[in-house]
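K.L.:
Dropping the sequence and predicted coords here.
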Amino acid sequence: MNIQNTQSPQNTQPTRTALSRRLRALSAGAGVTALLLTGCSAASDPAPADGGATGTSSASTTVPSGQISVTDPWAKAADEHMTGVFGVIANDSDRQLHLVGAQSEAAQRAELHETADDGTGSTLMQEKEGGFMIEPGQSLELVPGGDHIMLMQLTEPIEPGQQVLVTLEFADGTTLPLEAVAKEYAGANEVYEADDTDESEAESGDGDEDGHGDH
């Protein structure tokens, strides 16, 4: 009995020590594994290229800075019906730009207009079919009595000093927002080629005889 009692503690002590050492080793290993996992997670966090690409793709719908500049954008103040937007659009890129349309919350319709020969030696204003091509290093001048952006069926009066937001649309799907300040302007009472909508306005007395009024 005494021999068993003497040997029992000797056999038990090494076993507990070995277990303690194994537990410490496992704990240390778990800590290293956790660090490795954390490191992998941190390294992979910036990896979602899709999210970044989506953000870039969304922003890329706007014309990149430095490719187009607009000088002195302005609009003619008007109480109702329609008005014109003017300015100089410069193509500062190394490629041809194709302006195909415009939009504005200030009007239900926006069109690109040009001056054309009516066949009798006089000129009239009409929608520019196909839009305007702007060559590299060249500019498109939008002026009263010449090419311009026409805002039709105004949603509210445009007062002098008001900022009118207009978005230019290009054939490649890019857009360019600009703010045109409204100004008083009495000139450029052009004659327009009337469409059905404008002719109905003229007949009802809402427009002038050509259906567009001045702008």
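P.N.:
That came through, no problem.
K.L.:
Every contact and neighbour count from this point should use C-alpha atoms.
P.N.:
OK.
K.L.:
any idea what sits nearest residue 153, other than its immediate chain neighbours?
P.N.:
Leaving aside its sequence neighbours, residue 153 sits nearest to residue 81 (Cα to Cα, 6 or more residues apart in numbering; 4.8 Å).
K.L.:
Could you measure from the one you found over to residue 142?
P.N.:
With distances defined as Cα to Cα, to the nearest Å, the gap from residue 81 to residue 142 amounts to 20 Å.
K.L.:
Residue 36 too?
P.N.:
Looking at residue 36 against residue 142, where the rule is Cα to Cα, the gap reads 63 Å.
K.L.:
Next one for the comparison:
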Amino acid sequence: MNRTTTHRLSLSPSVSSPSAPSSPASASSRQRLAPAAALLAAPLVLTACAAGATPGTRVAASAAGAPTSVATATAQHAPEHSRALTLDSGWVKAGSGMTAAFGTITNPADHAVTIVSGSTPTAQMVQLHTMEKQADGSMTMTEKKGGFVVPPHGTLTLSPGGDHLMLMGLTQPLDNGQDVTFSMVATGGETFEWTVPVRSFAGAEETYSPQSPTGTPTMHDMSPTSATP
């Protein structure tokens, strides 16, 4: 008969000696885990820095490599500064009581600008005028409905016989060589300041439309061809 040998296994936990040296395999495993632990801790460090950052502080990129935006609200929403209208070759007719101003308005902006009113210390009132043909064929001055519209990157010419600025109730006679300063207002509240010289000239006669609040006074010498500097 064969004899069966039974081996009894001990289930009690083994106790390691505290002074037992670590195996080379265990040391290698710890070396590999160290960089991984550092990577896991990096997002926590970045999160803490970002939470304490002041506005405008540059925050480092995240551990995943995605760059963090550093644009400020001021840079994103900076107002677009409008470019001022200019009055080129401008001039005002010498005279007393009332007179007119002419020139070429230039708009360098990307959008149309509409001038709706104006003022000057030289006169009690400034109106935007144009010429209209009457039933009898005569041309009379009347206020420009809707104001002066200057197209984007374009010009609007103010000339005798067409659109012009009317100065009414002059505070003093205007003589050749003086300067007149205008403050013009556009839709939206934009303002533009122009200073132009006074010139003496002679020419054709033009009259106001009866629709004018000032009545129908006569305006003489409005020809640009005989203007003298």
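P.N.:
Thanks, I have the structure now. Everything quoted here is computed from the prediction, not taken from an experiment.
K.L.:
Could I get the TM-score for this pair?
P.N.:
Structural agreement between the overlaid chains, expressed as a TM-score with TM-score structural alignment, normalised by the length of structure 1, amounts to 0.61; 143 aligned residues with a Cα RMSD of 2.2 Å.
K.L.:
Determine which residue in structure 2 is aligned with the residue nearest to residue 153 of structure 1, please.
P.N.:
With TM-score structural alignment as the criterion, the equivalent of residue 81 of structure 1 in structure 2 is residue 97.
K.L.:
Tell me who's in contact with its match.
P.N.:
Applying Cα atoms under 8 Å, 6 or more residues apart in numbering, we find residue 97 of structure 2 in contact with 168-173.
K.L.:
and what of residue 213 of structure 1?
P.N.:
By Cα under 8 Å, 6+ apart, the residues touching residue 213 of structure 1 are 81-82, 189-190, 207.
K.L.:
ok, residue 111 of structure 1 touching residue 166?
P.N.:
No. Taking contacts as Cα atoms under 8 Å, residue 111 of structure 1 lies outside contact range of residue 166: 11.3 Å.
K.L.:
can you list residues touching both of the two?
P.N.:
With contacts defined as Cα under 8 Å, 6+ apart, the residues adjacent to both residue 111 of structure 1 and residue 166 are residue 102.
K.L.:
Can you tell me the number of residues neighbouring residue 174 of structure 2?
P.N.:
A total of 23 residues lie near residue 174 of structure 2 under the criterion other Cα atoms under 10 Å.
K.L.:
Now for it: which residues touch it?
P.N.:
Residue 174 of structure 2 makes contacts with 93-96, 198, as judged by Cα under 8 Å, 6+ apart.
K.L.:
again, only this time at 6 Å
P.N.:
The contact partners of residue 174 of structure 2, taken as Cα atoms under 6 Å, 6 or more residues apart in numbering, are 94-95.
K.L.:
One more: residue 163 of structure 2?
P.N.:
When contacts are counted by Cα under 6 Å, 6+ apart, residue 163 of structure 2 touches 129-130.
K.L.:
And it, how close does it get to residue 51 of structure 2?
P.N.:
In this structure, residue 163 of structure 2 lies at 62 Å from residue 51 of structure 2, with Cα to Cα as the measure.
K.L.:
Residue 119 of structure 2 too?
P.N.:
Computed as Cα to Cα, the residue 119 of structure 2 to residue 51 of structure 2 distance reads 55 Å.
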